[in-house]
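Attaching a predicted model along with its sequence, questions to come.
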Amino acid sequence: MKEIKSHKRRGKLPKIEVVDLFCGIGGLSFGMKSKGFSILAGFDLDATCKYAYETNNEAKFNYKDIKEVHGIDINKYYSKKSIKVLAGCAPCQPFSSYAFKNKEKDPNKYDLLYEFGRLVKEVQPDIITMENVPSLLTFNEKDVFGDFVHTLKEAKYNVSYHVVYCPDYGIPQTRKRLVLLASRLGPIDLIKETCTPDNYKTVRDTIGNLPPLKAGEASSTDSLHRCCFLSEKNLQRIKATPAGGSWKDWPSELVLECHKRKSGKSFGSVYGRMRWDKPSPTMTTQCTGLGNGRFGHPDQDRAISVREAALLQTFPRSYAFFDNEDSISIGVASRYIGNAVPPRLGEVIAESIIQHIRNTPNER
């Protein structure tokens, strides 16, 4: 552990450098970069994320299986006098509520958090942040999260973790995420909430000024503002859905057979519309599909567009997702957005680290 003085830091902060594991297109990195952190590199097994990650974060994208990454591969990026941050969001599908219903689980993904723990021991960063789904806390097939926390504490890290309700931090969707912070410099915790229900950011605040679209259309001025085509039947269904409503509001002739069965009645949000003056539902990898959740536009007869999904995920309009955005795949774009850490959550994590460093006694 680094030797420290007894007085708190004053003035300019030391350089804070970040390597991002499971980086995807770089939402977490971008949020931290916007707070002045130096993003050095990302590692991910999806090679198609390279353009977005490198373009927006000015950092090296490494296409590599995390199981083949070693401490030396990461430590070569850090400089000697920096605060070294190791960040990561192991793919959450194995720990999501959907995974427990899905019989075709990928057993290899259950080990990714253990790989993260292995790299912590090899790299010995000053600070660690990990973001994942809240159900990781109650995952009972293996005590994966408990083992990860034990690994950190055994390596002399101070650890805190919270289930974050994203509207509390200015993110306009009802997403809940598990956020862990750990530091070898001293106690660390997440900053206090920045919003209350009285001033949560809403769907209207976020996408209310975008030009209207019809189902299947694309904006002539914004290549990402495009939405999926709807069949005639689905057009009838969305027209029969009030703001905040769902298939439960349809006449019987429009209701799908699967929803008439007892097992289908629990899926109350599918084919639903968002509400203007509430946060949106969680953006998923299928967030631009009408039948995949409450992803209908509040009053236009269509599902939300790629641009609307990106804004609800707090990506700025300037974020470059593709080299050529005139010929994007809506499905690929939705996967990028749904898998990403909201950049605003990356900012909150960065603000928490800055607060921690300022409250931590200085190094010699």
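Everything's here; your move. Numbering: from 1, shown residues only.

going forward, measure contacts and count neighbours with C-alpha atoms only.
Fine.

Can you show me the helices along the stretch 51-200 of the chain?
Applying DSSP state H, counting those that start in this stretch to the stretch 51-200 of the chain gives helices spanning 71-75, 97-101, 112-123, 144-154.

Tell me the helices and strands packed up against the longest one.
In terms of contacts (3 or more CA pairs under 8 Å, 6 or more residues apart in numbering; DSSP states H and E), helix 112-123 is packed against helix 71-75, helix 144-154.

relative orientation of the longest one and helix 112-123 in degrees?
Between helix 144-154 and helix 112-123, the angle comes out at 10 degrees (axes from the mean of the first three to the mean of the last three CA atoms, to 10 degrees).

circling back to that earlier point, can you say which of the helices and strands packed on helix 112-123 is nearest to Asp20?
helix 71-75 (9.5 Å; CA to CA).

quick one, which of the helices and strands packed on helix 112-123 is nearest to Ser6?
With CA to CA as the measure, helix 144-154 is the member of the helices and strands packed on helix 112-123 nearest Ser6 (22.9 Å).

now for that closest one, which elements pack on it?
With contacts taken as 3+ CA pairs under 8 Å, 6+ apart, helix 144-154 sits against helix 112-123, strand 158-165.

Just send the ones you listed back as TSV, with mean neighbour count and distance to Lys76 too.
Below are these laid out as TSV (neighbours: other CA atoms under 10 Å; distance: least, CA to CA, whole Å):
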stretch	mean neighbour count	distance to Lys76
helix 112-123	19	10
strand 158-165	18	25
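
Kindly reformat the ones you listed as JSON lines containing distance to Ala320.
Below are these laid out as JSON lines (distance: least, CA to CA, whole Å):
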{"stretch": "helix 112-123", "distance to Ala320": "28"}
{"stretch": "strand 158-165", "distance to Ala320": "27"}
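
Relative to Arg177, which of those is closest?
strand 158-165 (5.2 Å).

now that closest one and helix 144-154, what's the angle there?
Using the same axes, to 10 degrees: strand 158-165 against helix 144-154 is 150 degrees.

Now do strand 158-165: distance to the chain's middle.
15 Å (CA atoms, centre = their mean, to the nearest Å).

what sits up against the top helix by length along the chain?
The residue-count maximum for a helix in the chain (DSSP state H) belongs to helix 343-358. Contact with helix 343-358 is made by 8-10, 13, 27-32, 34-35, 37, 129, 166, 169-171, 187-191, 313-315, as judged by CA atoms under 8 Å, 6 or more residues apart in numbering.

what about burial for these, which qualify?
With burial judged by 16 or more other CA atoms under 10 Å, the buried subset of these is 9, 27-32, 37, 129, 166, 169-171, 187-191, 313-315.

quick one: buried residues of stretch 272-284?
272-276, 278-284.

Quick check: end-to-end length of it?
With CA to CA, to the nearest Å as the measure, stretch 272-284 spans 15 Å from end to end.

same thing with stretch 57-64?
18 Å.

Same question for stretch 90-98.
Start-to-end, stretch 90-98 (CA to CA) is 16 Å.

Next up, a structure to set beside the first:
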Amino acid sequence: MSNPEPQTHDPEDRSFDYDVLDLFAGPGGLDVAAHFLGLTSVGIELDGNACETRYRAGLPTIHADVTVMREERYEEVPHTRVLAGGPPCQSFSIAGNGAGREALNTVTELIDELIEDPEGQLVDKKLEDLDGRTRLVLEPLRYLLKAITSGRGPYQYIVLEQVPAVYEVWRAYAKVLASGVIKRPRLDSSGQVQNEDVKYEVAYDVLRTEEYGVPQTRKRAVLIARLIDGEQHPDKPLELPGPTHARFVTLRNKTAGDDATLFAVESKKPEEEESKEPWRSMHSALFAAKKELDSSHDSIPRDSKFYVVSNYGSGGDPKNRGIRHWDQPSFTVTGKVSRNRPMDENGEPLPRFTIHEAGVLQSFPGNFPWSGRDQAQQVGNAVPPLFGMHVLGVALGLTPSFPDGLNLRWAGSVDVLRSADLRLEGCPLKRACPTGHPYDQPAESSSTTSRPRTGASAKSPSK
């Protein structure tokens, strides 16, 4: 599956500018998913580095703050059928002093208040004392309310994902979306304005990405919603996508301090998983993407057995580093993925994962044109495209067509002129970009694509 020409939409279809609006779009995980489903998408993204990746990949982008776009520039927000997004979530950690849980409770309480006050002036007052990122989890709901009050009407579909801690927020979203408490004005047969219920079918839960073919263990809280319209009669109830691959389980969590033979892999496939495809391993994913990795000038031979020592501790002990074998899924890919240490079967260090390899472990195409700075953070923050295809697909009633080996193939960077056009559209000269913006620099000149490193003491090039 390869990327055709840069996205275009049917000029005869005047009802929507694009299919998908991706809030907090990052480098384009959901956009890549939308593309391979045959959908057009546009993303709003604040970080200039992530925007550079998007421009290189040919993805339509608005380089701006999501809140500013809603409050001050809503007329510039494209009209779409689908509202999607994964708001920043770091402040919802429930570890430590409990501040994250307190913030979570505050946000869920304010969801009901937003319905009573769509403009949210009172809500904004109450949010002033919270971390700025915490407030952003309300933006998808506020975009829905803005679409209604602006006269555009509600989105037909909503797709949201975030870390498991946000599950309770999605539960609160589901309650208001399904209850009919949201109203929209409509003319009745006599020409009188009546308030009509806006109701959605909703499904939400915590899903595991390795159960959808992503070569990585990662849990995500997902919500999908479909507008209930009297003119539409769906063939079946809305449900989250069913797992296609086995869940990764181990009989015993091995760590780098174990004396047991590292390649005596103790993992099993439960009886109920026998009908599913096996989980996808690091080796199988990197092997399937070898051609694309070679073309990115970022390829490292990984044909021999290897294991990976995690950058994070296990069982509460920071020195007790977990390990994963070549024929198992990767640990969750984070912005510190380059600190994970690949080792050969004799315990000798191998080159660290490159940016393009980390992207493949996130299920991005091996030749996806990562650009700008902080590329490791871009990769770690992104939605895995294969996972996005499952979630977007089931929300819209589409059946994804996956390639052999589940290796998505991108056409590579768009030409310099197209990239410049996208940058000008995303951040016009008449507007100052909201953050420092790295202008057109070749991807290979970025510090994050430098020569691969080996050894346990090498420092990550990304913060």
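Here it is on my side, so go on. Note that the structure is a prediction, hence the values are computed from the model and not measured.

Include distance to Ala99 of structure 1 and mean neighbour count when you put the helices and strands packed on helix 112-123 of structure 1 into a markdown table, please.
Output for these, formatted as a markdown table (distance: least, CA to CA, whole Å; neighbours: other CA atoms under 10 Å):
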| stretch | distance to Ala99 of structure 1 | mean neighbour count |
| --- | --- | --- |
| helix 71-75 | 31 | 15 |
| helix 144-154 | 15 | 16 |
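
got those helices as a markdown table, with distance to Pro242 of structure 1 columns?
Listed next are those as a markdown table, based on distance: least, CA to CA, whole Å:
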| stretch | distance to Pro242 of structure 1 |
| --- | --- |
| helix 71-75 | 51 |
| helix 144-154 | 41 |
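
number of nearby residues for Gln156 of structure 2?
Using other CA atoms under 10 Å, the number of residues around Gln156 of structure 2 comes to 17.

no, scratch that, I was asking about Lys33 of structure 1
Using other CA under 10 Å, Lys33 of structure 1 is surrounded by 22 other residues.

Please report the distance of it from Ser305 of structure 1.
For Lys33 of structure 1, the distance to Ser305 of structure 1 - CA to CA - is 27 Å.

what about the residue nearest to the spatial centre of structure 2, which SS state?
For structure 2, the residue nearest the mean C-alpha position is Val383 (1.9 Å; CA atoms, centre = their mean). Under DSSP: H, G, I helix; E, B strand; the rest coil, Val383 of structure 2 falls in the coil class.

how close does it get to Lys219 of structure 2?
Taking CA to CA, one finds Val383 of structure 2 at 11 Å from Lys219 of structure 2.

Pro185 of structure 2 too?
39 Å.

cool, and Gly85 of structure 2?
Taken as CA to CA, the span from Gly85 of structure 2 to Lys219 of structure 2 is 16 Å.

Kindly report the same for Glu76 of structure 2.
Remark: distance between Glu76 of structure 2 and Lys219 of structure 2 (CA to CA) = 34 Å.

Same question for Arg423 of structure 2.
According to CA to CA, Arg423 of structure 2 and Lys219 of structure 2 sit 33 Å apart.

Give me the more crowded residue out of the two.
Arg423 (25 against 15).

So for that one, what's the nearest residue that isn't a sequence neighbour?
Tyr55 (6.2 Å; CA to CA, 6 or more residues apart in numbering).

pretty sure that neighbour contacts Ile62?
No. Counting by CA atoms under 8 Å, Tyr55 of structure 2 does not reach Ile62; the two are 10.3 Å apart.

hey, what's in contact with both of those two?
Joint contacts of Tyr55 of structure 2 and Ile62 (CA under 8 Å, 6+ apart) do not exist.

the more surrounded of those two?
Ranked by neighbour count (other CA under 10 Å), Tyr55 of structure 2 and Ile62 place Tyr55 first, with 29 against 26.

which residue in structure 1 lines up with Phe368 of structure 2?
Superposed on structure 1 with TM-score structural alignment, Phe368 of structure 2 falls opposite Tyr319.

doesn't its match fall inside a strand?
No. Under three-state DSSP, Tyr319 of structure 1 sits outside any strand and is assigned coil.

Now do the contacts for it.
52, 56.

how about the strands of structure 2, start to end?
18-23, 41-45, 61-63, 80-85, 157-162, 182-187, 193-198, 200-208, 219-227, 306-314, 317-325, 341-344 (DSSP state E).

Taking strand 18-23 as reference, get the angle to the second one.
It stands for strand 41-45 of structure 2. 20 degrees.

Who are the packing partners of strand 41-45 of structure 2?
Strand 41-45 of structure 2 packs on strand 18-23, helix 29-36, strand 61-63, going by 3+ CA pairs under 8 Å, 6+ apart.

how does it look with 10 Å?
strand 18-23, helix 29-36, helix 48-57, strand 61-63, helix 66-72, strand 80-85, helix 416-426 (3 or more CA pairs under 10 Å, 6 or more residues apart in numbering; DSSP states H and E).

Contacts made by it with the rest, please.
Contact partners of strand 41-45 of structure 2, identified using CA atoms under 10 Å, 6 or more residues apart in numbering, comprise 7-9, 17-28, 30-35, 51, 54, 59-66, 69, 77-78, 80, 82, 84-85, 426.

ok, now with 6 Å
With contacts defined as CA atoms under 6 Å, 6 or more residues apart in numbering, strand 41-45 of structure 2 is touched by 18-26, 31, 60-64.

Which two among those are spaced furthest apart?
The widest separation within the contacts of strand 41-45 of structure 2 (CA to CA) is 19.7 Å, between Asp19 and Ala64.

higher neighbour count, those two?
Per other CA under 10 Å, whichever of Asp19 of structure 2 and Ala64 has more neighbours is Ala64, with 24 against 20.

quick one: the equivalent of the more buried one over in structure 1 from Phe30 of structure 1, how far?
Mapped onto structure 1 by TM-score structural alignment, Ala64 of structure 2 lines up with Tyr63. Going from Tyr63 of structure 1 to Phe30 of structure 1 by CA to CA gives 18 Å.

residues touching the aligned residue in structure 2 for Leu136 of structure 1, list them.
Alignment note: Leu136 of structure 1 maps to Val166 in structure 2; criterion TM-score structural alignment. With CA under 6 Å, 6+ apart as the criterion, no residue contacts Val166 of structure 2.

Could you report the distance from Val166 of structure 2 to Ser295 of structure 2?
38 Å.

again with Leu417 of structure 2
21 Å.

Repeat that for Arg184 of structure 2.
Taken as CA to CA, the span from Arg184 of structure 2 to Ser295 of structure 2 is 51 Å.

Just the element for Asn362 of structure 1, please.
Applying DSSP states H and E as the criterion places Asn362 of structure 1 in strand 361-363.
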